[in-house]
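**Q** Quick check, what structure comes out for this input:
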Amino acid sequence: MSTLVVTAHPDPTSLTHHVAARLCERLTDRGEDVTTAHLAQEGFDPRFTATDRQAYLTGQGHPRDVLAEQERLDAAQHLVLVFPVYWWSMPALLKGWVDRVFVAPWAFAIDDGGRVVPAQQRLTVHLVPILGTAQGSFSRHGYAESFTTQVERGILDYCGVRRGATAFVHDAEDETRATGNAGLAVDTVVGAVVGTAVRG
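**A** Got it, this is the predicted structure:
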């Protein structure tokens, strides 16, 4: 099975990168083919430009960097997004990556009746959001449901991808708790990826 792990954090010493590295190591040890994409280090441009807009309207003429990202995703069966939660959602870099890459006709299409036709049913997406908030507070104030609505339903379901594991790493500012939570998140995603491979 081929897995693409994508991060969106400018600091290579961050917990985000630590979790991604540990995840890649564990998956590789289990015989998985793993590729990483560190968007900040690669210099991905998240800005949705007039060129992107025109390509979105016509379904053709997408910028080369967008096509390259789509090709990288086409080579993967699993996509794992590891990212810090900023203001209860994805950071701008990752959101811009989604905005530019998950476009028609690659991610979805609109039929003659105006209905959305998902186009990425073959891809399984796993999420590892990392945040400083405790789990209880995140759920109690409605942020967890908001995240599910925006990211899981609004993006993943819209494109038809298979929902894999969503493994939050809470208490990121507390080193002891963060270490334990990160380990649990890695275990969850590795189990989901390898379990899918075993089930076929």
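
**Q** only C-alpha atoms for contact and neighbour calcs from this point on.
**A** OK.

**Q** Now for the residue nearest in space to the middle of the chain: which residues touch it?
**A** Centrality entry for the chain: nearest residue to the mean C-alpha point is residue 81, 2.9 Å, by CA atoms, centre = their mean. Listed by CA atoms under 8 Å, 6 or more residues apart in numbering, the contact set of residue 81 reads 5-7, 125-129.

**Q** Throw those into TSV and include neighbour count, thanks.
**A** TSV is the format used below for the contacts of residue 81 (neighbours: other CA atoms under 10 Å):
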residue	neighbour count
5	22
6	20
7	25
125	22
126	25
127	22
128	25
129	22
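
**Q** want to put them side by side, so please do this one too:
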Amino acid sequence: MSIPPPHDPGNHGFDAEPRILVVTAHPAGASLTRAIATTIMQAAEINGCGTEVADLVAEGFDPVFGPADHAAFALGGVTPEDVRTEQRRIDRSDHLVLVYPVYWWAMPALLKGWIDRVFIAGWAFDEDADGDIAKRLDRLSISLVAVAGATRATYDRRGYREAMRVQIETGIFDFCGAPVVSSQLVTPDRMAEPSALDDIARTTLAQIVAR
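**A** Take a look at the predicted model:
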């Protein structure tokens, strides 16, 4: 790994080092998804950022929005402790980086379930009696790295890339007020480039440092 740039200590806008939470969801111990996540974390640490990883598979996170989640959502019950643990992880982070394989032109069910359970009313957003939404995550920036099996031409021809943007970037993160500062689709043709891993990490980190 070669990385360097984007280190710019005079332009962080932070009182302390930026903290990055990298979330992955891939069932294989060795995968391109994990290699990308590791490279991003290494690059972040080289550039003076604090890092934490949430490997949802290794940690055995339960993605099912179950009765306790529904009671907390609909009846004002207690938020399940595993959900609060994830929310606290995000609360102590400035940036959230999601690195995930694309399954059926979307994120894996494990990662979507993590979002379903964690990004809930009262924490990610508020809704008043008139249905007006108050966004609560404007302090958090988002970087997305989607690892695809099909070529970019397929995504462009079928409109899958735009569908993912609307569903994930607008439907989830903009709804909560968290700006998506970078969104990369990693296709096999991109990974054919020798510097691909470093380039992906550099692109992710450049937008974090720029804030």
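
**Q** circling back: out of the contacts of residue 81 of structure 1, which is nearest to residue 141 of structure 1?
**A** Nearest to residue 141 of structure 1 among the contacts of residue 81 of structure 1, counting by CA to CA, is residue 129 at 17.1 Å.

**Q** Wait, that closest one touches residue 83, no?
**A** Yes. The pair residue 129 of structure 1 / residue 83 is scored as a contact, 5.2 Å apart, by CA atoms under 8 Å.

**Q** For burial, what's the neighbour tally of residue 157 of structure 1?
**A** Here the number of neighbours of residue 157 of structure 1 (other CA atoms under 10 Å) works out to 16.

**Q** measure it to residue 148 of structure 1 for me?
**A** Going from residue 157 of structure 1 to residue 148 of structure 1 by CA to CA, to the nearest Å gives 11 Å.

**Q** And residue 21 of structure 1, by the same measure?
**A** When distance is defined by CA to CA, residue 21 of structure 1 is 25 Å away from residue 148 of structure 1.

**Q** Could you pick out which of the contacts of residue 81 of structure 1 are located in helices?
**A** Judged by DSSP state H, these include no members of helices.

**Q** CSV for the residues you listed, including distance to residue 57 of structure 1?
**A** Listed next are the contacts of residue 81 of structure 1 as CSV, based on distance: CA to CA, whole Å:
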residue, distance to residue 57 of structure 1
5, 29
6, 27
7, 28
125, 26
126, 29
127, 29
128, 32
129, 31
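
**Q** Nearest to residue 137 of structure 1, out of those residues: which one, please.
**A** Using CA to CA, residue 129 comes nearest to residue 137 of structure 1 of the contacts of residue 81 of structure 1, at 15.2 Å.

**Q** That closest one maps to what in structure 2?
**A** In structure 2, the residue equivalent to residue 129 of structure 1 is residue 146, according to TM-score structural alignment.

**Q** List the residues that contact that match.
**A** Residue 146 of structure 2 sits in contact with 98-102, 107, 183-186, where contact means CA under 8 Å, 6+ apart.

**Q** switch to 7 Å and redo it
**A** Counting by CA atoms under 7 Å, 6 or more residues apart in numbering, residue 146 of structure 2 makes contact with 99-102, 184-186.

**Q** Same check on residue 200 of structure 2?
**A** Taking CA under 7 Å, 6+ apart as the contact definition, residue 200 of structure 2 lies against nothing.

**Q** cool, residue 123 of structure 2 as well?
**A** Neighbours of residue 123 of structure 2 in contact, by CA under 7 Å, 6+ apart: residue 136.

**Q** at 6 Å instead, please
**A** Taking CA atoms under 6 Å, 6 or more residues apart in numbering as the definition of contact, residue 123 of structure 2 has no neighbours.

**Q** sorry, back to before: from the middle of its chain, how far away would the strand or helix carrying the residue nearest to the centre of structure 1 be?
**A** Per DSSP states H and E, residue 81 of structure 1 falls inside strand 78-84. Centroid separation for strand 78-84 of structure 1 versus its chain: 4 Å, with CA atoms, centre = their mean, to the nearest Å.

**Q** Where does it end up in structure 2?
**A** Strand 78-84 of structure 1 lines up with residues 95-101 of structure 2 when matched by TM-score structural alignment.
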